[in-house]
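Participant: This is the structure alone, sequence omitted:
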């Protein structure tokens, strides 16, 4: 069912003299300031607040139930269906709403740095700062015609509030993807991250048909072309750990893995900046300059206060990848030699680093364990244990096994070393223990990338079955075995066994996995 009226309305909207096209960054900043959408900080970055929605709103995300995708979408609480007729009516209402505005902003861009897989996009925004955000996060220059993908259009109207009774939504907010109409429709939320994450969901659906594995990970490489991937949910350290002074950044959040290698899906970075410091994260600190967008960061007399979380823990900075001095351009590199799975374990029982067998790698990829951190989603005010398949379940339209199978094949074909790194708590659970120091995590990651842990003597954790290195340059030996870092050993054993049981309970849904993968998980006490 083609949305003829919606398509005509979109054409009219884009051709209207009230729609301003391809405004450069300085003009968008000027517009945002003129419209009182934000304020300029002493770094030159534009500071904005997103109101009620300071993170993603997963319960308000839908995919249109269309014939071409009906049998391939993994329908459920993550991928909620909405009917074509409901979408059609809401789409037309939003377009009409935008037509009544004095000004709208539209630009063309791309997602996917590899020309062979680039997806052209048009984004239409009600707010100038949203358009600035999109200009910084999406790829601004591409090679049209190299890809066989038809363009997508993002339509964002944050001040349009849906009526759930009439519009078929769950609240005033909505994020709806139509694969047949090639449209992402967003309304009722001012959180700009919905734009980038919705396009990641689109790529997660389209790319497997091109034999490309889409991944929620950051990536960097060295001068020898040795590429590393960092998987993990928001707040686990993907952006921080991939921004290295002696490695080239490929991208901080979303990538595709082809037979030839890796490519960045985005053209910018979206870094968490709570407690950001120049000393600990100089590249991110320096990237927050003119043209960057600061979301929900407290500002006093023009100066950002990165330690102030009264608006949200999920403070963010959006900036173009070129703001990182050693970013790789174009953002394309060879297949990885090392993969790092990142978790922020709020229980404080997973080791700070361990090397995984291939079977363990598949087990932990399918499990995707971490702790959701405060502010990354509505309603999350304290860290909460969660299992997010492939370290990105909220963005996977297809069944998890599709992505896991592709990853397993690529690990095998490229003989990749895989490590599990806990950037969470040590010496006790959240509230008792302390967060692992960043300098120790950096030292462990560096040792893994340099191959320094391959020859180190290891011991096997009796509960999780993970191989723990006995030493690591720059890290106190007593931290490498998490049990040794706890004063109360009995409390550690009880907490570790409880987490092992959570792993087992979660993995029941993957009963079709090979026995060797199922047996690679933790040992659950009787």
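Facilitator: Structure's in. What do you need? Note that the coordinates shown come from a computational prediction; the quantities given were computed from them, not determined experimentally. Residues are numbered from 1 along each chain as shown.

Participant: Could you use CA atoms for every contact and neighbour count after this?
Facilitator: Will do.

Participant: Just give me the longest helix of this protein.
Facilitator: Identified as the longest helix of the chain according to DSSP state H is helix 489-507.

Participant: where's the most centrally placed residue in the chain relative to residue 236, distance?
Facilitator: Residue closest to the mean C-alpha point of the chain, counted by C-alpha atoms, centre = their mean, is residue 253 at 5.0 Å. In this view, residue 253 and residue 236 are 11 Å apart by C-alpha to C-alpha, to the nearest Å.

Participant: With residue 183 instead?
Facilitator: Counting by C-alpha to C-alpha, the gap from residue 183 to residue 236 is 31 Å.

Participant: repeat for residue 133
Facilitator: 23 Å.

Participant: Of the two, give the one with the bigger neighbour count.
Facilitator: residue 133 (28 against 25; other C-alpha atoms under 10 Å).

Participant: after the helix or strand where the more buried one lies, next one along is what?
Facilitator: Assigned by DSSP states H and E, residue 133 belongs to helix 128-137. Next in sequence after helix 128-137, counting helices and strands by DSSP H and E, comes strand 152-157.

Participant: So what touches that next one?
Facilitator: Residues from elsewhere that reach strand 152-157 (C-alpha atoms under 8 Å, 6 or more residues apart in numbering): 94, 98, 119-126, 182-188, 195.

Participant: Below is an additional structure, to be compared with the one above:
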């Protein structure tokens, strides 16, 4: 086969597959990668090995004079020196050089040509190549011919461990981002999501430099061109709720908001597959077919039928498919300015209302707070839901201080007269363990009501602690479900749990107070 040349990176492997046809990737994966199989509907069944989720504590950013002053260093953005980076880089190159075959994916991140970047993925598995061909925006034959030098290169040596004796390494896993060399090096994890989120992190650094807001959110658009963006961490319903048969999907996870409107960063979707069914999530269920990667799922060895309820490998089972597998999709994935911004949270305490309307100041407060519960399986070691605050609903991927993103959001909400909402997809009638998860059909009805303007004529009640406006009625939802207090049998326990949650919000926000506007500080919850 005509081989693609990677000698500029010190890689001298004879068999290199670039932007490979999907059937060819299937054939190589099935022949050469143990455990790979085809499901009864034609999806590629793959295993990521020991790591079945991201390893955020093993992510590093190289300290360089040009970018150092812009980065919010700390527990999330952990620094790495140039020398150690080069040790890991050489380790990855050495490993890639001993592989029988390599895969190259040359593609784009960002649907808007004005802002997109050219990305090159160099990896060792057909599974990883197919995953990234799904997740990035694939160039046409002409674009590929004129691709030139990429803006960023990902060296995925994940099949080989980092050396834990190397300084600053915390384990055998290492994901290193070098903004000046425009590279990402992956060692010691074959979880494909590290490549996708590595590129998202890079976009989160680059876009604010151009006055663009990068967002960890899903987005869709109605027949009138009205755009809704839904923020939320994994497990809050971001993918599920954006796949709405009544609206066109723009994307399920990563977007940018520019002076012209919104665009999707990705070319595909990466949906959680736990408990997936044709009844609850028909769009996602039907997207799983030939070309889809099904990660770490359990299946019947005879029929090849997948059991989406079986989480014996991981709670974080996933499906990766190109966006055109969704029937109702906006391609190119570009649209106008949002009319609604929805913050999705999964409140394990059962205190936040299923839907509430926020003032612009409250929107900024809740965006900076980024409250949810970490649901089992999203990260290694999380088995029980835990209350967590993740700034901008995606702190793990944000390189600047949260205020940078919050100010961009506030400015865009004001300029485009956007309505902000908080939607709780978590617990009702009590905290996790006592109450129950809010029914998906109720959440869908509330989001429909937002889109149809059904809340414009209804009465609202103000929450005594959080101050946001709770509608007293919603089509298709029992009235008592709307006000959390009414769903708890034990009122004393409700008040105590609410006080605890308010305290958690206040404690978390202390680290941001110095840098935010007084009106945003005042928009936080207070105990009456």
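Facilitator: Now that the structure is in, tell me what you want to look at. Computed from a predicted model, the values in this text were never measured in an experiment.

Participant: Tell me the residues of the second structure aligned with the longest helix of the first structure.
Facilitator: Under TM-score structural alignment, helix 489-507 of the first structure corresponds to residues 491-509 of the second structure.

Participant: so how much does that stretch differ from the first structure once superposed?
Facilitator: Compared with the first structure after fitting, stretch 491-509 of the second structure has a mean deviation of 0.6 Å; criterion: mean C-alpha distance after the TM-score superposition for the first structure.

Participant: ok, residues contacting that stretch?
Facilitator: Applying C-alpha under 8 Å, 6+ apart, the set of residues contacting stretch 491-509 of the second structure is 349, 351, 369, 389, 430, 465-466, 485, 488, 524-527.

Participant: Okay, buried residues for it please.
Facilitator: By neighbour count on 16 or more other C-alpha atoms under 10 Å, the buried set for stretch 491-509 of the second structure is 494, 497-499, 501-502, 505-506, 508-509.

Participant: again with stretch 241-259 of the second structure
Facilitator: 241-244, 247-258.

Participant: what about the helices in the stretch 101-250 of the first structure?
Facilitator: Using DSSP state H, counting those that start in this stretch, the helices of the stretch 101-250 of the first structure run over 128-137, 164-167, 193-206, 238-242.

Participant: Also the stretch 401-528 of the second structure?
Facilitator: Ranges of helices in the stretch 401-528 of the second structure, per DSSP H, counting those that start in this stretch, are 402-415, 440-452, 479-482, 484-487, 491-513, 518-522.

Participant: Dump these to CSV, plus distance to residue 277 of the second structure.
Facilitator: Output for the helices of the stretch 401-528 of the second structure, formatted as CSV (distance: least, C-alpha to C-alpha, whole Å):
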stretch, distance to residue 277 of the second structure
helix 402-415, 35
helix 440-452, 13
helix 479-482, 25
helix 484-487, 28
helix 491-513, 33
helix 518-522, 41
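
Participant: of the ones you listed, which approaches residue 384 of the second structure most closely?
Facilitator: Among these, the nearest to residue 384 of the second structure by C-alpha to C-alpha is helix 491-513 (17.6 Å).

Participant: can you name the two of the contacts of stretch 491-509 of the second structure that are farthest apart?
Facilitator: Spanning the widest gap among those are 369 and 488, at 25.5 Å by C-alpha to C-alpha.

Participant: who has more neighbours, the two?
Facilitator: Legend: neighbour count by other C-alpha under 10 Å for residue 369 of the second structure and residue 488, higher for residue 369 (23 against 20).

Participant: Please report how far the more buried one lies from residue 142 of the second structure.
Facilitator: Per C-alpha to C-alpha, residue 369 of the second structure is found 44 Å from residue 142 of the second structure.

Participant: sec struct for the aligned partner of residue 42 of the second structure in the first structure, please.
Facilitator: For residue 42 of the second structure, the aligned residue in the first structure is residue 44 (criterion: TM-score structural alignment). Of the three states, residue 44 of the first structure takes coil according to DSSP: H, G, I helix; E, B strand; the rest coil.
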